[in-house]
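Student: Dropping a prediction and its sequence here:
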Amino acid sequence: MRSFTAVVNPSAGGPGSGSAAAALLLRLTRLLRDAGAPVDVEYSRGLEHAAELARTASGAGRVVLAVGGDGMAGCVGGALVGTDAVLGIVPAGRGNDFARQLGLPSDAEALARMLLDGEPRPVDALEANGVPVLGSVYAGVDALANHYANESRLLRGAASYYVGGVRAAMTWRPVHYRVTIDGTPREIEGFTVVAANSGYYGFGRHVAPQARVDDGLLDVVILKRAPRLLFFQMMRELADGSHVRRPQVEVLRGREVLIEQVAPDARPPLYGADGELPGRLPVKARVLPGALRILLPTGDTPDER
C-alpha cells in the first residue's frame, strides 16, 4: 500500500474557489485513508517551502501529491526531477494545464483510484535558466497576460485569462527576438515565443497541439508580428490549436532553446513558466527527457487523452 504526502497550495484556484479545492482534498484524503493508505497533509507557505516539503516526503519514500494548479505542480515536480520519487497531481488550481495534457481525472473518486492503482510513468521536464519546471516556458505578451490573470481579484478561471490577455495585447508592442534552437539562431519580430513541453497553457489554450511530454523535444511556437485584430483572432484560435495553420505562426522543435531580446531599447520582456513569472529575458530552456515519474491511470501512457 502506498503512503502519500499531499503538499497543498492554500490559495489554489484563486479568489472564491478555496472551498471547492478544500472539498476535493477532503474527499480525496478520506477515500485514500478508507482504502488503508496513510495520508499526511502539508500546507505550503510558498513555492520554496512546497519544494522543501516535497523533498522531505520523497526522501521518506512517500508518494508526493501536488495539490493546486500549474505553479504548484511545476514547483513540486521540479523538486523531484532527476530522483526516483513518484509524483501524483491533484488538479485544484485555476489552469491545471499540465494535468490536462496528461488526461488526469479531476473528481475525487477517479483520482483516488489512479493514485492507489496507477502506474508511475516517466515524463519529460524542462529547465528554465536552470530551474526545473514541467509545462512550458513563454516570453512576451503571454507572460504579461498571465501576470494580469494571476493578480485578478474579481475573475476566476478562463475569464481571468481572457481579460488578462486582452489587457496585455492592447498595449503590447512586438519585440525583436533572437531564438536559438540547438545552436541555430534566428531573428524574428513578434508577440511571443513559447518553448512547450506540454501542449496547453493559460487555462486550456492549446498553444502547441503536437507537443508531447515523452518525446525528448520542446515544441517552439513563435507568434510573429501581425495586425492587432488578427492577433486577437489568433488568441481565440488558441482554444483548439487552429492558430498553427496561420502563416504568422511558426512551430519548430529542439532540445535547447535560448530566447533573447535583440538590441533592447527598453526593459526586457517578462518570461514565465508553469503559471509563474520567474523573471525577464534572456531565458534558456532545455528538455530533461524522462526526468520525472508521475502516476497515471493504469494502461494510459503520457499524453493519452
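Tutor: It's in. Residues are numbered from 1 along each chain as shown.
Student: C-alpha only now, for contacts and for neighbours.
Tutor: Noted.
Student: buried ones in stretch 234-245?
Tutor: Buried residues in stretch 234-245, counted by 16 or more other C-alpha atoms under 10 Å: 234-235, 237-239, 241, 243-244.
Student: Check it against this one:
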Amino acid sequence: MTGEITLFVNPAAGRGRGRDAAQPAARALRGAGFCVRTVVGTDADDALARARAAVRGGTGALIAVGGDGMTSLALQAVAGTGTPLGVVAVGTGNDIARALGLPVRDPARAGRIAAAALKEHRGRPVDLGRVGGRWFGSVLASGFDSRVSDRGNRMRWPAGRLRYDLAILAELAALRPIPYRITLDGGPALEVEATLVAVGNGPSYGGGMRICGGAELDDGLLDVTVVGECSRATLLRVFPRVYRGTHLGHPAVTVHRAATVALEAPGVTGYADGEPLGPLPLTAEAVPEAVRVLVPAPAVP
C-alpha cells in the first residue's frame, strides 16, 4: 500500500464545513505518517474523474470529505477496485457514515479512525447496491419521496430546507397511489398500489429516516419497504415513526428482502443516495463486499 492518501473534498458540503473539515482530517493522517493529497473538482463530473485517476494511480485510500453525495461519488471511484474508502462526514444527511458507525461532524476523529485502520491494515467489507453502472450505499427511493425531490429540484425559491418543506406540502395535496410492479429475484411480479417503495442497502436516508430500518450492510440482500395506499392523515401520522423505524410495523407497510429488485411505475424517478438515477423501470442488485471501508476497531468485550 502506498503512503499517499487522497482526500476527496466537497468544499460546499454542510454550508462550508467540507472545506473546513479537510484540514483537521489531513492533520490526523499526516500525523500518522501518511502523505496527503487533496482532490477538489470544479463539478461532480470533474471531481469523479480526478478521484478515479487517483485510484488508478494507486492511492492508498480515497477519503471522502462531505456529505452523502460526496461519499456516493467516492463509491463510484472505489467500488470493486480494492482501494479502501474513508468517510469524513460533515454534510447534512450523513446516513452512510451513521450506518457504518463513523463519527459525524468530527473530522479530526474521523481522520484518526482512517489513519489507524490503514496502519493496522484493517477495513470492513460492505455490500453496495448497483443500478446499471451506478453504485449506492444507502437507499434507492421512489414514489412520494422522489416526487418531493423532483418538485424541490424544480423550484427556484425559497432556498434551503424550506424549499423541500413546501415541496412536501404540495405533494401531500396531490397525493395519490402509484401502480407499482415489483419483481424480486426474478420471481412472479407483485402488482401493488403504493405510496412509495424504498430499496435499502443501508437502513436510512434523508438524515436519519430509517425507511429500511432492518437493512444490513453485509447480508448480501436489499431490503424493500413498500408503503401501500394510504390517506394524507395516515401518512402524516406514520411519518414521525420513520425516524425510529417503528413504521415498519404499521399495517400499510410491507418489507421484502431480495438480491435483485426490479421496479416499474409510470411517471416516477428513482433517487439513490439522494441523487437522481432516472425514471423507472430500474433494476437494483446487491453486490456483496463491493468496497472496503475504514471503520473504527471493533469494541473489545
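Tutor: Everything's here; your move. As the structure is a computational prediction, the values presented were derived from the model and not from experiment.
Student: How close are the two chains, by TM-score?
Tutor: Once superposed, chain against chain, the TM-score is 0.89 (TM-score structural alignment, normalised by the length of the second structure); 289 aligned residues with a C-alpha RMSD of 2.0 Å.
Student: thinking again about what came up before, now the buried residues of stretch 234-245 of the first structure as TSV including distance to residue 49 of the first structure?
Tutor: Listed next are these as TSV, based on distance: C-alpha to C-alpha, whole Å:
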residue	distance to residue 49 of the first structure
234	38
235	35
237	37
238	34
239	34
241	36
243	38
244	38
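Student: What is the nearest of those residues to residue 10 of the first structure?
Tutor: residue 239 (28.7 Å; C-alpha to C-alpha).
Student: Please list all residues in contact with the corresponding residue of the second structure for the closest one.
Tutor: In the second structure, the residue equivalent to residue 239 of the first structure is residue 243, according to TM-score structural alignment. Counting by C-alpha atoms under 8 Å, 6 or more residues apart in numbering, residue 243 of the second structure makes contact with 208-211.
Student: Excluding residues flanking it in the chain, which one is nearest residue 265 of the second structure?
Tutor: Nearest residue to residue 265 of the second structure in three dimensions, chain neighbours excluded: residue 180, at 4.8 Å (C-alpha to C-alpha, 6 or more residues apart in numbering).
Student: what's that neighbour in contact with, if anything?
Tutor: Residue 180 of the second structure makes contacts with 190-194, 263-265, as judged by C-alpha under 8 Å, 6+ apart.
Student: What's the match for residue 211 of the first structure in the second structure?
Tutor: Per TM-score structural alignment, residue 211 of the first structure is aligned with residue 215.
Student: thought that match was touching residue 203?
Tutor: Yes. Residue 215 of the second structure is within contact range of residue 203, at 4.9 Å (criterion: C-alpha atoms under 8 Å).
Student: Any chance of CSV for the contacts of residue 243 of the second structure, columns distance to residue 6 of the second structure, secondary structure and neighbour count?
Tutor: Converted to CSV, the contacts of residue 243 of the second structure look like this (distance: C-alpha to C-alpha, whole Å; DSSP: H, G, I helix; E, B strand; the rest coil; neighbours: other C-alpha atoms under 10 Å):
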residue, distance to residue 6 of the second structure, secondary structure, neighbour count
208, 28, coil, 18
209, 31, strand, 19
210, 31, coil, 24
211, 33, coil, 32
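Student: Could you dump those residues into CSV with distance to residue 110 of the second structure added?
Tutor: Formatted as CSV, the contacts of residue 243 of the second structure follow (distance: C-alpha to C-alpha, whole Å):
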residue, distance to residue 110 of the second structure
208, 19
209, 23
210, 23
211, 26
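Student: And those, which is closest to residue 146 of the second structure?
Tutor: For the contacts of residue 243 of the second structure, the residue nearest residue 146 of the second structure by C-alpha to C-alpha is residue 211; the value is 13.3 Å.
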